[in-house]
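> Need coordinates for the below:
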Amino acid sequence: MGLKRKKNAGSPEVASIRNDYVRSVERQEKRQQAHKVRLFRRLSVFGVLVLLATIWIGTTIYAQSQSMAEKEAQRAETLAALEEVEKEQAQLEEQIMLLNDDDYIAKLARKEYFLSDEGEIIFTTPNEDHKNEEDEVKEE
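All right, here's what the predicted structure looks like:
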């Protein structure tokens, strides 16, 4: 058992006892301190991993929401185009039905090609477009 003297600035010399108990208590304190340091390091690493995982999950969710928004916009455009095509198809089907009607074809031929029925006389009247063209020619 040895005595070790410590000097403090404000007090006289104090002797500390260096026996087995004191040494075992000091070792125990050092182990506890080392344990606290290791625990702090492990918690720090775990915290960093959790932070990285959170960032990764957040960016993935953001990218997926952007992708979903783009696909929804594309879907809306496609539905609008489909609606347009369906309208055009309905018009074309109606035109097909009309072209299968002989009376409609006769009216169309009379109108477009100036054909006449028996006993009809065809008179042509000038159109507005035709009048405008004549006015332009006169002005030149």
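> switch to C-alpha atoms for all contacts and neighbour counts from now on
Will do.
> how long is stretch 88-107 from one end to the other?
The first residue of stretch 88-107 is 23 Å away from its last residue (Cα to Cα, to the nearest Å).
> Do you have the strands of this structure handy? List them.
Assigned by DSSP state E, the chain shows strands spanning 2-6, 14-18.
> For my notes, please list the ones you listed in TSV and give distance to residue 27 and mean neighbour count for each entry.
Compiled in TSV, the strands of the chain are given as follows (distance: least, Cα to Cα, whole Å; neighbours: other Cα atoms under 10 Å):
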stretch	distance to residue 27	mean neighbour count
strand 2-6	17	11
strand 14-18	13	12
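> Following up with a second sequence; could you model it the same way so I can compare the two?
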Amino acid sequence: MMQGPEEKVTPIDTDFAKQQTAKMIKEHRQAIFRRRRLGLLFVIALTIFGFVGFNLYQDQQKVNELQAIKKEAVADQKVLADNVADLKTEVKQLQDEDYVAKLARSRFFYSEDGETIYPLPGDKQTDKTDEQVQKALENTHSSTTTEK
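Coordinates of the predicted model:
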């Protein structure tokens, strides 16, 4: 009959053999304890790095959003600065009486004595003015008919 390798080995029942066996068992338990402790430290470190990494990712997303908002704000600020400059120029021009007279003549077809104005069809200002004149005429006709 064939015996397995464990059955062929017979332990020596001496104090030294018992000490060596106890020492090997103790070292084996310490190795298992060290592996468990190292695994626990690895899990804790992984958790901390994961948490910090997630916070860094969120912060980076917020920074990207704020940079996009800043770009929009800078673009809006440039547009508004241009508008302010145009409005300041217009205010300066409106303080000039000759400019105001010229503007009134071109937009509202005011004329000086002896002048005749001929509006051209298809002119945007003419179309708007025609609508304003029609509305004004309708208002005057309706107010005169209600007064009678």
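> biggest helix in structure 1 by residues?
Counting by DSSP state H, the longest helix found in structure 1 is helix 20-99.
> Can you give me the stretch of structure 2 that that helix aligns onto?
Aligned using TM-score structural alignment, helix 20-99 of structure 1 spans residues 15-94 in structure 2.
> with structure 1 superposed, average distance for that stretch?
Comparing stretch 15-94 of structure 2 with its match in structure 1 after superposition yields a mean distance of 0.9 Å (mean Cα distance after the TM-score superposition for structure 1).
> Centre of the chain to that stretch, how far?
Centroid separation between stretch 15-94 of structure 2 and its chain, computed with Cα atoms, centre = their mean, to the nearest Å, is 20 Å.
> same deal with stretch 102-120 of structure 2?
51 Å.
> can you list the residues that contact it?
The contact list for stretch 102-120 of structure 2 (Cα atoms under 8 Å, 6 or more residues apart in numbering) reads 125, 126, 129.
> Now with 10 Å, please.
Stretch 102-120 of structure 2 has contacts (Cα atoms under 10 Å, 6 or more residues apart in numbering) with 94, 97-101, 125-130, 132.
> now stretch 123-135 of structure 2
For stretch 123-135 of structure 2, using Cα under 10 Å, 6+ apart, the contacting residues are 106-109, 118-121, 136-141.
> repeat for stretch 59-69 of structure 1
Here stretch 59-69 of structure 1 has contacts from 53, 54, 55, 56, 57, 58, 70, 71, 72, 73, 74, 75, using Cα under 10 Å, 6+ apart.
> Same question for stretch 67-79 of structure 2.
61, 62, 63, 64, 65, 66, 80, 81, 82, 83, 84, 85.
> Distance check, the fifth one against residue 57 of structure 2.
The gap separating residue 65 of structure 2 from residue 57 of structure 2 is 13 Å, by Cα to Cα.
> got it, and the last one?
The spacing between residue 85 of structure 2 and residue 57 of structure 2, counted by Cα to Cα, is 42 Å.
> and the contacts of stretch 67-79 of structure 2, which are buried?
With neighbours counted by 16 or more other Cα atoms under 10 Å, the contacts of stretch 67-79 of structure 2 contain no buried members.
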